[in-house]
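A.B. asks: coords please:
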Amino acid sequence: MSNVSRDSLLDAWNQELSRTLLPTSVFLILCIVVGVVGNSLVIAIYGLKLRGAKERYFIPYLALVDLLAVCETAGFNISYNFRAVNYDNKELCRWSSFFGFLTVILSTFLLLVIAIQRYLKICKPFAKQMTLKWKRMAMLCTFVGAAVITAPIPVTYGLDPAYSERFNVTGSACRRLTQEYISLSLFHTIICNVGFAGIVSALIILYTQVGRTIYAQMEHWKTQESSSNAIQMDNMPDGANNSSISKRKKRTMFKITLMFMLISVIFIISFSPKVVIFILECLNGRFWDSLPPNTRLLVRFLDITFVINNIANPFVYAFLDVKFSQQLRRTFCGHDLSA
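C.D. replies: Okay, here's the model as predicted:
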């Protein structure tokens, strides 16, 4: 086959795939717009107006990771859609994959750290809590741990041969390498999936305990309120007002905890399809090449659903965090964030 005919066939195959994957490209572009605007607002409001709020310490850092993640992963996946089988920049492929995985794992570890903090706050209020020093140490450990787990990516990802039986042509795709380093790739896949399963299990266990504690406290308050209805206001103790203030603070703490619980649920749901495809890629070296066009579009959508995790959090804050929603309204009414 001459170079001209090979290049034309490869170009025809690539254009067909680009058209097939166009809906996912549009979706990713929307994710970038929403993610950049939403996470930038979160960083600005929590970092400037709500700075120093202990309950919300990790939120700006999580938003920063989400901002970097949505720009990196969505941007890279858009370029992949348009150069699905004629990718030619090996270094860009390797390091884009590395930084994409790094931001995803950073986000995952941060959610675990937040879950531990909420567990201590709600379930162990009289035990030793996370101090500012330990929060900073946790951030450092999160980054180091994510970097270590992501380290094999530049080796296990690169330009992999992609073959089409219909076009009878071989191209190159930026993805997990299936011809070389297969043992390292398999080992890395096992480590990542065991780690994901462990973190998901930890999130479920921690937030189950947190949920039970919050439910028990709410039921206790309902009982107290029912009993107090029979007492005249004149006979109420002097400490009732302080008790009411303490209860409001606890309700705020509970609401923020429930907010983080919802964020974790969104993470688990949006990231699970990616984990399944991650495994299938390793078990079948020709996984993507063997998919028919319509199936490829569906699987590709499932492959990028994890991006939802990076754009959903600002909406959660807007609906569940009163202080954030108040500052958001002031921002759009023309008030300066730094005022």
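
A.B. asks: contacts and neighbour counts: CA atoms only from here.
C.D. replies: Noted.

A.B. asks: Can you identify each of the helices in the stretch 201-339 of the chain by residue range?
C.D. replies: Counting by DSSP state H, counting those that start in this stretch, the stretch 201-339 of the chain has helices at residues 240-283, 293-303, 308-311, 313-320, 322-332.

A.B. asks: Also the stretch 1-150 of the chain?
C.D. replies: Under DSSP H, counting those that start in this stretch, the stretch 1-150 of the chain gives helices at 3-20, 22-44, 59-69, 75-82, 90-123, 132-150.

A.B. asks: what about residue 138, distance to residue 109?
C.D. replies: Per C-alpha to C-alpha, to the nearest Å, residue 138 is found 9 Å from residue 109.

A.B. asks: more neighbours, those two?
C.D. replies: residue 109 (22 against 17; other C-alpha atoms under 10 Å).

A.B. asks: I'd say that one and residue 142 touch.
C.D. replies: Yes - using C-alpha atoms under 8 Å, residue 109 makes contact with residue 142 at a distance of 5.9 Å.

A.B. asks: what about residue 262, how many neighbours?
C.D. replies: 15.

A.B. asks: If you could redo that for residue 91, that was the one I meant.
C.D. replies: Neighbours around residue 91, by other C-alpha under 10 Å: 13.

A.B. asks: next up, for comparison:
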Amino acid sequence: MSDDNNVSYLDRTTTSGNVTTTTINADEYLQSLNDEFALTILPTIVFLAAILVVGFVGNIIVCYIYLAKFKVSTTRCFVVTLALVDLLTCCIAIPGDVFDLRENYTFRNVALCKVLSFCNSFSTMASGAVLIAIATDRYMKICKPLAKQMSITSAKVAVGLSCVTSVFVSWPNFILYGARTVLTEYPDINGTDCSTDDRFIGTIYPLLYNGFQFLLFIISVFVIIVLYLHIWRTVLKHVGLKEKKTELTSNKYIQQRVRILLANVSSTSGSEMTPSAGKELEVSKDGTRTISTRLGEPITDSVTNECDSKTQTSKAKRRTVKRSKSKREQKARRTTFMLFLITLVFVLSFLPHLGLMAARGIHKVMFDSLSPGATAAYNFFLRSYFINSASNPIIYGFCNLRFRMECKALFVQVFHTRRT
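C.D. replies: Next comes the predicted model:
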């Protein structure tokens, strides 16, 4: 090896009995491996770039609209926190991962590797912790409406605890991650990658840490599933009771009208026209009520108009209160469904990543010799959890009518300002 970091290798080809010596530049060779690997996983890089753009723009819009247009609430607190965490992912974790993929053989900045690993873990843990807080808040609102609800202060405390817990869980990345040696076909030329540090290769510490993270994920998913199952059961029960109550109310109203009509007829027609004397009540489909005697003389329902006028005001008030309550309940259910979708996407986006991590932990050499197509698929699905960083704004747009309206108004304002 010469002083200019060039390495000499013998390419043993026989030419007139001579041996040809070929000199290879190590940096150029590693860079060629970088280029070849980047071309192989180009779909993954394009995927990450799309997630970055959509997530960055979408989460900025979410922060602006929820902070400027929505009133203070626990839901706003949680939604804005998720958007900020996703922005952290889009601004640091995803660009860092793209840089790591592009420099797969020449990643030598150990400090940057540790920071990127920490940010990636922190954003994931923080999102999961906030989703547990969201599920708890939804559970209290839907299943325990008469109990003490989570206040704005409590929501902020929950967010703070989520961040502190995430920092506590993620700090081992500063120790475990660093420069990992990557072997090449030339024994004297080795690359470096951002992964588990060489000092911990073959030790139990990475396995313990990854197992601890996996256990946290399983516990979190279990808690979220239990809470949303209770919410779902309560909503179904409430809908069933509401339908039954509506039916009973309708039947009760008809019975009350029958009694009023018969009582009024008895008071105006004398003792010979008692209900037992043969009155027959006819209730038509359009609500018109007529009482006929056996003599065939109809008696209209005009006597009950006074009773209707007295109760009209109170019934209107009750209908207004019920309508307002129904709107609040529908809004709460729509919000719960939206937040449930966010949680579902979060969980599903992690399944491919966790499956590959578990397979790699069980069979350590399974992914060492993959074909180019398998390498591309492996790196793509290994980063499936980044979908969560761009999906939330899309879910808000589909599930929240007011958010869509505010987005349209914002776009109109921006384009109008640019034209003028």
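
A.B. asks: thinking again about what came up before, could you dump the helices of the stretch 201-339 of structure 1 to CSV with distance to residue 95 of structure 1?
C.D. replies: Putting the helices of the stretch 201-339 of structure 1 into CSV (distance: least, C-alpha to C-alpha, whole Å) gives the following:
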stretch, distance to residue 95 of structure 1
helix 240-283, 18
helix 293-303, 19
helix 308-311, 20
helix 313-320, 26
helix 322-332, 35
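
A.B. asks: which one of those is the most hemmed in?
C.D. replies: Comparing those by mean neighbour count (mean count of other C-alpha atoms under 10 Å), helix 308-311 comes out on top with a mean of 25.

A.B. asks: highest average neighbour count across the helices of the stretch 1-150 of structure 1?
C.D. replies: With neighbours taken as mean count of other C-alpha under 10 Å, these reach their highest mean count in helix 59-69, at a mean of 22.

A.B. asks: For that helix, give the aligned segment of structure 2 as residue numbers.
C.D. replies: On structure 2, the counterpart of helix 59-69 of structure 1 by TM-score structural alignment is residues 79-89.

A.B. asks: now what about that stretch, what contacts it?
C.D. replies: Stretch 79-89 of structure 2 has contacts (C-alpha atoms under 8 Å, 6 or more residues apart in numbering) with 55-56, 59-60, 62-63, 66-67, 119-120, 123, 126-127, 130, 159, 388-390, 392.

A.B. asks: Contacts for stretch 240-259 of structure 1 next, please.
C.D. replies: If you take C-alpha under 8 Å, 6+ apart as the criterion, stretch 240-259 of structure 1 is touched by 55, 118, 122, 214, 316-317, 320-321.

A.B. asks: How about stretch 77-92 of structure 1?
C.D. replies: With C-alpha under 8 Å, 6+ apart, stretch 77-92 of structure 1 has contacts from 10-11, 13-15, 17-18, 21-22, 25, 28-29, 158-159, 162, 171-174.

A.B. asks: at 7 Å what do you get?
C.D. replies: 14, 17-18, 21, 25, 28, 158-159, 162, 171-174 (C-alpha atoms under 7 Å, 6 or more residues apart in numbering).

A.B. asks: Ok, stretch 14-28 of structure 2 next?
C.D. replies: So stretch 14-28 of structure 2 is in contact with 6-13, 189, going by C-alpha under 7 Å, 6+ apart.

A.B. asks: Equivalent analysis for stretch 105-118 of structure 1, please.
C.D. replies: Stretch 105-118 of structure 1 is contacted from outside by 62, 65, 130, 142-143, 146, 199, 203, 206-207, 257, 264, using C-alpha under 7 Å, 6+ apart.

A.B. asks: at 6 Å instead, please
C.D. replies: 142, 146 (C-alpha atoms under 6 Å, 6 or more residues apart in numbering).

A.B. asks: starting at the chain centroid, how far to it?
C.D. replies: Remark: stretch 105-118 of structure 1 is offset 10 Å from the chain centroid, using C-alpha atoms, centre = their mean, to the nearest Å.

A.B. asks: With stretch 213-227 of structure 1 instead?
C.D. replies: 34 Å.

A.B. asks: Show me what counts as buried in that stretch.
C.D. replies: 213-214, 217 (16 or more other C-alpha atoms under 10 Å).

A.B. asks: next one: stretch 153-161 of structure 1
C.D. replies: 153-161.

A.B. asks: Stretch 66-79 of structure 2 too?
C.D. replies: Within stretch 66-79 of structure 2, the residues that count as buried by 16+ other C-alpha under 10 Å are 66, 74-79.
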